[in-house]
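K.L.:
heads up, no residue letters with this:
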């Protein structure tokens, strides 16, 4: 099974951010990455896992009560 490795620019585009954000995630070791020589690549499943764990579900309100 081959895992697609994404560049920092590709990850930024997927997340809808600037390239600074994925670079900061890498620097703070908050996302899995692979060093290929002097290049940094992020496995696509790591980006999907990051999105999944940081997704906030909406609050369900009931009539007359505040959640």
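P.N.:
Cool, got the structure. Only a predicted model underlies this, so the values are computations on that prediction, with no experimental measurement involved.

K.L.:
use CA for all of it now, contacts and neighbours both
P.N.:
OK.

K.L.:
biggest strand in the chain, by residue count?
P.N.:
The longest strand of the chain (DSSP state E) is strand 39-43.

K.L.:
In this structure, what residue spans correspond to strands?
P.N.:
Per DSSP E, the chain carries strands over the ranges 5-6, 34-36, 39-43.

K.L.:
ok, second structure coming up, stack it against the first:
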């Protein structure tokens, strides 16, 4: 009696890494074909500037959305863009605004100039 394996009854193995069987990611549509590996690795020339809503910008800066609204009125906040009635923030403007607010210590002359209440000579 032979113990050979009958291949016709064995389940067929599927290579899940092939493009045919690859699952669609959360940002791709399930019916759209998966792009080829060579196309996926081609660098883009320059990405378009990304704009965030007030709530998204506040979450990015870890501020309250109301804080950004107040700063738009009284000044001192990041640059914003108006598209009709919509207020949008460019990601580059948010990063530039945040980097302008970095200091070494509270005794940094730039910090004292920007925060007059921080001077300790009055005490």
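P.N.:
The structure has been received and is ready for your questions. The structure displayed is predicted, hence computed values, not measured ones.

K.L.:
Report the TM-score for the pair.
P.N.:
Superposed pair, TM-score by TM-score structural alignment, normalised by the length of the first structure: 0.73. Supporting alignment: 59 aligned residues with a Cα RMSD of 1.7 Å.

K.L.:
ok, back up a step: superposed on the second structure, what's the mean shift for the longest strand of the first structure?
P.N.:
Mean deviation of strand 39-43 of the first structure relative to the second structure after superposition (mean Cα distance after the TM-score superposition for the first structure): 0.5 Å.

K.L.:
what's that strand aligned against in the second structure?
P.N.:
Per TM-score structural alignment, the counterpart of strand 39-43 of the first structure in the second structure is residues 86-90.

K.L.:
List the buried residues of the matching stretch.
P.N.:
Neighbour-count burial for stretch 86-90 of the second structure, counted by 16 or more other Cα atoms under 10 Å, picks out 88-90.

K.L.:
ok, now stretch 21-39 of the first structure?
P.N.:
Buried positions in stretch 21-39 of the first structure, judged by neighbour count with 16+ other Cα under 10 Å: 22-23, 26, 31-33.

K.L.:
Looking at those residues, which one is closest to residue 2 of the first structure?
P.N.:
For those, the closest approach to residue 2 of the first structure (Cα to Cα) belongs to residue 33, at 15.3 Å.

K.L.:
Spit out the contact partners of the closest one.
P.N.:
26, 40-43, 46 (Cα atoms under 8 Å, 6 or more residues apart in numbering).

K.L.:
Make a markdown table out of the residues you listed and add distance to residue 59 of the first structure.
P.N.:
Below are those laid out as a markdown table (distance: Cα to Cα, whole Å):
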| residue | distance to residue 59 of the first structure |
| --- | --- |
| 26 | 31 |
| 40 | 37 |
| 41 | 35 |
| 42 | 32 |
| 43 | 31 |
| 46 | 27 |
